[in-house]
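S.K.: Based on what follows, work out the 3D shape:
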Amino acid sequence: MNYRHEFHAGNFADVLKHAALTRALLYLRRKDKPFRVIDTHAGAGLYDLAGPEAARSNEAKDGILRLLDDPVPGAAGDLLAPYLDAVRAAGAPKFYPGSPLIAQALMRPQDRAAFCELLPQAAHGLRRALGRDARVKTIEIDGYTGLKAYVPPVERRGLVLIDPPFERRDEYERAFDSLLAGLRKWPGGTYMVWQPVKEPEVADAFCRAIAAEAPDCLRVDLQVEAPQPGRPLARTGLLIVHPPYVLEEELKVLLPALTLRLARGPGAAFFMERYGAA
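M.R.: The predicted model follows:
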């Protein structure tokens, strides 16, 4: 599977991932102490939703554009507001920001970020999108290698986002090994792993294997229609190791609202499971 950012920018998977990322970073901001963000597969940073890649799939129309055109009301809308503010600040609806720009928008002067991107062209685009900002650093390196190199951060607080394109057959194995290596070096960090759920049994096995090694995990999946062969991706998931204690309750509010708003057809649903510590 090839799931490069530019082809799917602003789709329902991005909405789930970035809404959860925003809530987790807002929790880290509650304390004055600095935090570090590490993004293992950072991408180019900013995506033109009218560009040839995004326009080919036009997935943003069933993702972020639904939220911008018709805001979610009530408590869920309040929880989504900081995420949507960051998206608008980056130039939506023409442009959609990747995880690095969303993190940058939420960082304070004392916070720092390391964005790993192996492809030189994407890394160049990311540096341009981030601008001159001493708080952030873009490194042209394999993200799994970067994770091992950059943990534990000196701040001792923070979040790792593992968001690979799933273009390699061994992607799950690499993500598993890298995450466990990171946990051994930085057991107190929050780790957020994204996955496109094409084969539920594979995703289930991956989550169970991680939970066996790191019992404090929260899994959330969003399905926008019943999966069908030959159809676009219909289900996406996040596995969050050491989630902020408020995140589960916030996602209990967000997931039903996102499922209703982003549904593409029959079979739309959400799934949540907690492993280990509450």
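
S.K.: make it CA atoms for all contacts and neighbour counts henceforth
M.R.: Fine.

S.K.: Mind jotting down where the helices sit in the chain?
M.R.: Using DSSP state H, the helices of the chain run over 5-8, 12-28, 52-57, 64-69, 74-89, 99-106, 120-130, 143-150, 171-185, 200-213, 247-262.

S.K.: between these, which gets nearest to residue 165?
M.R.: Using CA to CA as the measure, helix 5-8 is the one of the helices of the chain that comes nearest residue 165, at 7.4 Å.

S.K.: hmm, back to that, how about CSV for the helices of the chain, with mean neighbour count added?
M.R.: Listed next are those as CSV, based on neighbours: other CA atoms under 10 Å:
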stretch, mean neighbour count
helix 5-8, 22
helix 12-28, 22
helix 52-57, 16
helix 64-69, 17
helix 74-89, 17
helix 99-106, 22
helix 120-130, 17
helix 143-150, 18
helix 171-185, 17
helix 200-213, 14
helix 247-262, 18
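
S.K.: out of the ones you listed, which comes closest to residue 35?
M.R.: Closest of the helices of the chain to residue 35 is helix 12-28, at 7.0 Å (criterion: CA to CA).

S.K.: Which neighbouring elements make contact with the closest one?
M.R.: Here helix 12-28 touches helix 74-89, helix 99-106, strand 235-241, helix 247-262, going by 3 or more CA pairs under 8 Å, 6 or more residues apart in numbering; DSSP states H and E.

S.K.: show me what contacts residue 178?
M.R.: Applying CA atoms under 8 Å, 6 or more residues apart in numbering, we find residue 178 in contact with 144, 145, 147, 148.

S.K.: Just the closest of the residues you listed to residue 56, please.
M.R.: residue 144 (29.6 Å).

S.K.: ok, back up a step: want to throw the helices and strands packed on helix 12-28 into a markdown table with distance to residue 176?
M.R.: Converted to a markdown table, the helices and strands packed on helix 12-28 look like this (distance: least, CA to CA, whole Å):
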| stretch | distance to residue 176 |
| --- | --- |
| helix 74-89 | 28 |
| helix 99-106 | 21 |
| strand 235-241 | 11 |
| helix 247-262 | 23 |
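
S.K.: to compare against the first, here's another:
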Amino acid sequence: MNYRHAYHAGNFADCMKHALLVSLLGSYLHKPAPFIVLDTHAGTGRYDLEGTEAEKTGEWHSGIGRLAHEAPNSPLAPWLDLVRQAGGPRYYPGSPLLASLMLRPQDRLICCEKHPQDKRDLYRLFARTPNTTVHERDAYEALRALLPPKDIKRGLILMDPPFEEAGEFERLTQALQTIRTRFATAVVAIWYPIKHRTPVRAFQTAIADSGVRDVLTAELLMRPPHDPDQLNGSGLLVVRPPYGFAENATRLLDRLKTVLAAHDATVSTLVPE
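M.R.: Modelled structure (predicted):
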């Protein structure tokens, strides 16, 4: 496990993923019934953008660094308010901390992190948060072990693997089938990198052929995806998106495209209901 997200925290891909995540989580707050969030690749939960790792790459400067002065009426404001609440932009919140800040007492957050040191940091972050649990375990094994949740019928599963090992797209496709059989009512959000189009198209075709229904993709491209050695963009595949999410995702990505000077932003239906 060589990947450490601290080098990439706050970059354009994080901004895109986290703005969309906050939109997804916000849809659960309209009803009092409890919900669960399972973050399968949780990381440390918070990152110091003035730390050695973040400054070594400087990726955050062209991501969250460009968003500090967004207007209060910006579509990005709900997410940016949480970033500031967590100590940002210097201390940038990852997905588990953003989710934790949005939970009500009746809701639950389960974080899985395989890297031992990151898991210890994550455990310290949530040591006094009663409705959050932290596991040092493989993400794909966790789906079989932790689903379905007890006494909770609503949930969001976020899968954000590092894509440092071959076969990640195939494992994600299989994971969706596991979720489908064990927690069919869950919303599933899967982040994926866009370097060049061939592996992304193959992944999306596999999802479309798998029998999973009601799937959309949201993508932000910083440049045309021609160079397989560069992270040219990122996407979020969402299964069972909440009502109104597609429209809100379009507003969020359009704003990110403008502020981050991106090449393109799209929200598309991959599989209809």
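
S.K.: thinking again about what came up before, of all the contacts of residue 178 of the first structure, which two lie farthest apart?
M.R.: The widest separation within those (CA to CA) is 6.6 Å, between 144 and 148.

S.K.: corresponding residue for residue 198 of the first structure in the second structure?
M.R.: Using TM-score structural alignment as the criterion, residue 198 of the first structure maps onto residue 195 of the second structure.

S.K.: Please apply the same query to residue 149 of the first structure.
M.R.: Match for residue 149 of the first structure (TM-score structural alignment): residue 145.

S.K.: Look up how far residue 133 of the second structure lies from that match.
M.R.: 14 Å (CA to CA, to the nearest Å).

S.K.: likewise residue 56 of the second structure?
M.R.: In terms of CA to CA, residue 56 of the second structure sits 31 Å off from residue 133 of the second structure.

S.K.: now swap in residue 2 of the second structure and tell me
M.R.: Counting by CA to CA, the gap from residue 2 of the second structure to residue 133 of the second structure is 24 Å.

S.K.: Residue 7 of the second structure now?
M.R.: On the measure of CA to CA, residue 7 of the second structure and residue 133 of the second structure end up 25 Å apart.

S.K.: hang on, the match of residue 198 of the first structure packs against residue 233?
M.R.: Yes. Using CA atoms under 8 Å, residue 195 of the second structure is in contact with residue 233, at 6.7 Å.

S.K.: any common contacting residues for these two?
M.R.: Joint contacts of residue 195 of the second structure and residue 233 (CA under 8 Å, 6+ apart) are residue 225.

S.K.: Compare these two and say which is more crowded by neighbours.
M.R.: Under the criterion of other CA atoms under 10 Å, the comparison of residue 195 of the second structure against residue 233 puts residue 233 first, with 24 against 21.

S.K.: What residues does that one make contact with?
M.R.: 13, 193, 194, 195, 219, 220, 221, 222, 223, 225.

S.K.: Could you do residue 238 of the second structure as well?
M.R.: 187, 188, 189, 190, 215, 216, 217.

S.K.: farthest-separated two in these?
M.R.: Greatest spacing in the contacts of residue 238 of the second structure, by CA to CA: 187 and 217 (13.3 Å).

S.K.: How about the equivalent of residue 139 of the first structure over in the second structure, nearest residue that isn't a chain neighbour?
M.R.: In the second structure, the residue paired with residue 139 of the first structure is residue 135, using TM-score structural alignment. The shortest distance from residue 135 of the second structure to any non-neighbouring residue, by CA to CA, 6 or more residues apart in numbering, is to residue 112 (4.8 Å).

S.K.: Would you agree the one you found is in contact with residue 139?
M.R.: Yes. The pair residue 112 of the second structure / residue 139 is scored as a contact, 6.4 Å apart, by CA under 8 Å.

S.K.: which residues do these two both contact?
M.R.: Taking CA under 8 Å, 6+ apart as the contact rule, residue 112 of the second structure and residue 139 both touch 40, 41.

S.K.: hang on, the earlier thing: looking at residue 2 and residue 133 of the second structure, which is more packed in?
M.R.: Neighbour tally, residue 2 of the second structure and residue 133, criterion other CA under 10 Å: the higher count belongs to residue 133, 16 against 7.

S.K.: Distance-wise, check the closest residue to residue 20 of the second structure other than its chain neighbours relative to residue 160 of the second structure.
M.R.: Distance criterion CA to CA, 6+ apart; nearest residue to residue 20 of the second structure, sequence neighbours excluded, is residue 249 at 6.3 Å. To residue 160 of the second structure, residue 249 of the second structure is 18 Å away according to CA to CA.

S.K.: Tell me the residue in the second structure aligned with residue 100 of the first structure.
M.R.: Under TM-score structural alignment, residue 100 of the first structure pairs with residue 96 in the second structure.

S.K.: mind listing what the nearest residue to its match once chain neighbours are set aside touches?
M.R.: Closest residue in space to residue 96 of the second structure, ignoring its immediate chain neighbours: residue 45 at 5.6 Å, by CA to CA, 6+ apart. Applying CA under 8 Å, 6+ apart to residue 45 of the second structure gives the contacts 93, 94, 95, 96, 97, 121, 122, 125.
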